[in-house]
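S.K.: coords please:
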Amino acid sequence: MDQAGREGEPDKRTLRREFLTVRGGLTPDDVREAATALARRALELPELAHARAVAAYVSVGSEPGTLALLDALRGRGVRVLLPVLLPDNDLDWGVYAGEGSLARVQHGGRMPLLEPSGERLGPDAVTGADAVLLPGLAVDSRGMRLGRGGGSYDRVLARLERAGADPALVVLLYDAEVVERVPKEPHDRPVHAVVTPSGVRRFRDAQRGAE
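M.R.: Take a look at the predicted model:
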C-alpha cells in the first residue's frame, strides 16, 4: 500500500482527475501567458544555461507550454531531444529542428501528440542529456512528481539510473500544482527542481531520495 493509502490521502487517480479538471478550465490566453513566463524562468536555470543536450517534450492542450522554451534552447545551440511514444509506452527520441519539424501523431484513443519527424535515435539517447524536462500534474515538497499514469517517464528515469546517468531532472508546472504531498510509490524518484511561471523551487533531498 502506498503512502496515500496509509495516511488516508487521495490516491493518484483521484488527484490526476482534480488537476486535469483545473487545467481544463484554463483559457488559451492563460496557457499562452504562462508559457512565456515559464520559458523565461526555465532559461535562468544554470542546469539549462550550461547544457549541451536537453531532453524535453512538446506540450499539448492545456499543459504548461514548452514551445517557446524549446525554441530558445535551440537558439542557444542546445541539442534538444523530443520523445516519440512507442507501442509499449516506452519513449524513443528525435532531435528538435524547429516547429516545422514536428508531426501530429495520433496514438489510439489518446490526445494527438506532436513528435519529431526526423531520425529516431533510440530509447537510450536520453542518457546523453545534461538535463531532462519532465511533464507532470503536480510535485510535492520532497520533489516527488505526479505524472499522468502512463509510465513512460518512469521508464525513462529507470533507464537513466541503469546507465549511471545523472542529468538534472526538472518538472514544468503551473504555480498551483506545487503542493505539500502527492502519493509516493517505491519506483517513484524525486526531481531536482520545479519551474512554474512565478519561479523556481529546488529540492534539497532529490539526490538522496525522499523519505
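S.K.: from here on, contacts and neighbour counts on C-alpha atoms
M.R.: Will do.
S.K.: could you count how many residues lie near residue 97?
M.R.: Residue 97 has 17 neighbours, counted by other CA atoms under 10 Å.
S.K.: so which residue is dead centre in the chain?
M.R.: In the chain, the C-alpha nearest the mean C-alpha coordinate belongs to residue 134, at 1.6 Å (CA atoms, centre = their mean).
S.K.: that one touches residue 173, doesn't it?
M.R.: No: Residue 134 is beyond contact range of residue 173, at 9.5 Å (criterion: CA atoms under 8 Å).
S.K.: how about this one, so we can line them up?
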Amino acid sequence: MDKVKLRSTIAAARAAIAEEERHAASIRIRDSLLDRPWVQMAGLVACYWSIGTEPATHGLVFALWKHGATVMLPVLRPDNDLDWAVYDGPGTLAPGRFGIMEPVDTRRGVDAIRTAALVIVPALAVDRSTGVRLGRGGGSYDRALARVGPNVPTVALLHEGELLDGVPGEPHDQPVRYAASPGGIVRVGAARTAG
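M.R.: Below you'll find the model as predicted:
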C-alpha cells in the first residue's frame, strides 16, 4: 500500500474511534510512558501538542512539566521545518500556523532538539521491523529527527493497530526507536536487537 492510501485508511480508522475510547487510550499511553525510568530521568523533552484524532498529549505534556522536566514543543516555520519553544504551563500556549497550539516562549531554533534527552513525535503508523514512521507528509518531523543524537530515545505515539509490518519508506524517512500505544511501549527497528 502506498503512503497516500495508508494515510487515508488510518485517518478513517481513527475517525471511527469513540471519543471516550480515545481519551482512555491516551491516558494509558501517558501512564505507560511516565512509568519508564528513561522518561522519568529525561530533563529536557521534545514533545508535541496533539490535534484531532491523534493520541492526546496534553496530559502527558502537563505531567512531564509538573514532574520537573523542561518540555519543548514545536513551532511550525514557514518552510515547514520545526522551531522549538518551552512549554511553561497551560496558559503559555497560543494558536500558531494552522491553529495548532504553540508555546509563546522565545524560539530556540531548529537545532534545539539536539539537546533533548527524549523525543516524542506524532505518527499515523510505525513499521515494527524498520522503525519507519508514517507522518502526514510534510517532512517536518523527519527533518527534526535527523538532528537527534543516536542514543536519544525517540517515541512515536499510536493508536492500537497502527504498529504495522511494511510501512512504505523513502530515503529521507527517519526511523523512531519506540512505538507507544495503549497496549504498551515496543522497541522497533534496529533498536529491537539492542535490547
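S.K.: quick one: TM-score?
M.R.: With the length set by TM-score structural alignment, normalised by the length of structure 2, the two chains reach a TM-score of 0.92; 192 aligned residues with a CA RMSD of 1.6 Å.
S.K.: need the three-state assignment for the alignment partner in structure 1 of residue 55 of structure 2.
M.R.: The equivalent of residue 55 of structure 2 in structure 1 is residue 64 (alignment by TM-score structural alignment). Secondary structure state of residue 64 of structure 1, per DSSP: H, G, I helix; E, B strand; the rest coil, is coil.
S.K.: what's near enough to touch residue 64 of structure 1?
M.R.: Listed by CA atoms under 8 Å, 6 or more residues apart in numbering, the contact set of residue 64 of structure 1 reads 31, 34, 35, 38, 172, 173, 174.
S.K.: that one and residue 177 of structure 1: what is the separation?
M.R.: 11 Å (CA to CA, to the nearest Å).
S.K.: just residue 30 of structure 1 next, same as before
M.R.: Here residue 30 of structure 1 is placed at a distance of 15 Å from residue 177 of structure 1 (CA to CA).
S.K.: if you count neighbours, what's buried in stretch 38-56 of structure 1?
M.R.: For stretch 38-56 of structure 1, the neighbour count (16 or more other CA atoms under 10 Å) marks 38-42, 47-48, 51-56 as buried.
S.K.: can I get the residues you listed in a markdown table with secondary structure and distance to residue 191 of structure 1?
M.R.: Listed next are these as a markdown table, based on DSSP: H, G, I helix; E, B strand; the rest coil; distance: CA to CA, whole Å:
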| residue | secondary structure | distance to residue 191 of structure 1 |
| --- | --- | --- |
| 38 | helix | 17 |
| 39 | helix | 18 |
| 40 | helix | 20 |
| 41 | helix | 17 |
| 42 | helix | 15 |
| 47 | helix | 13 |
| 48 | helix | 15 |
| 51 | coil | 17 |
| 52 | coil | 20 |
| 53 | strand | 18 |
| 54 | strand | 15 |
| 55 | strand | 14 |
| 56 | coil | 14 |
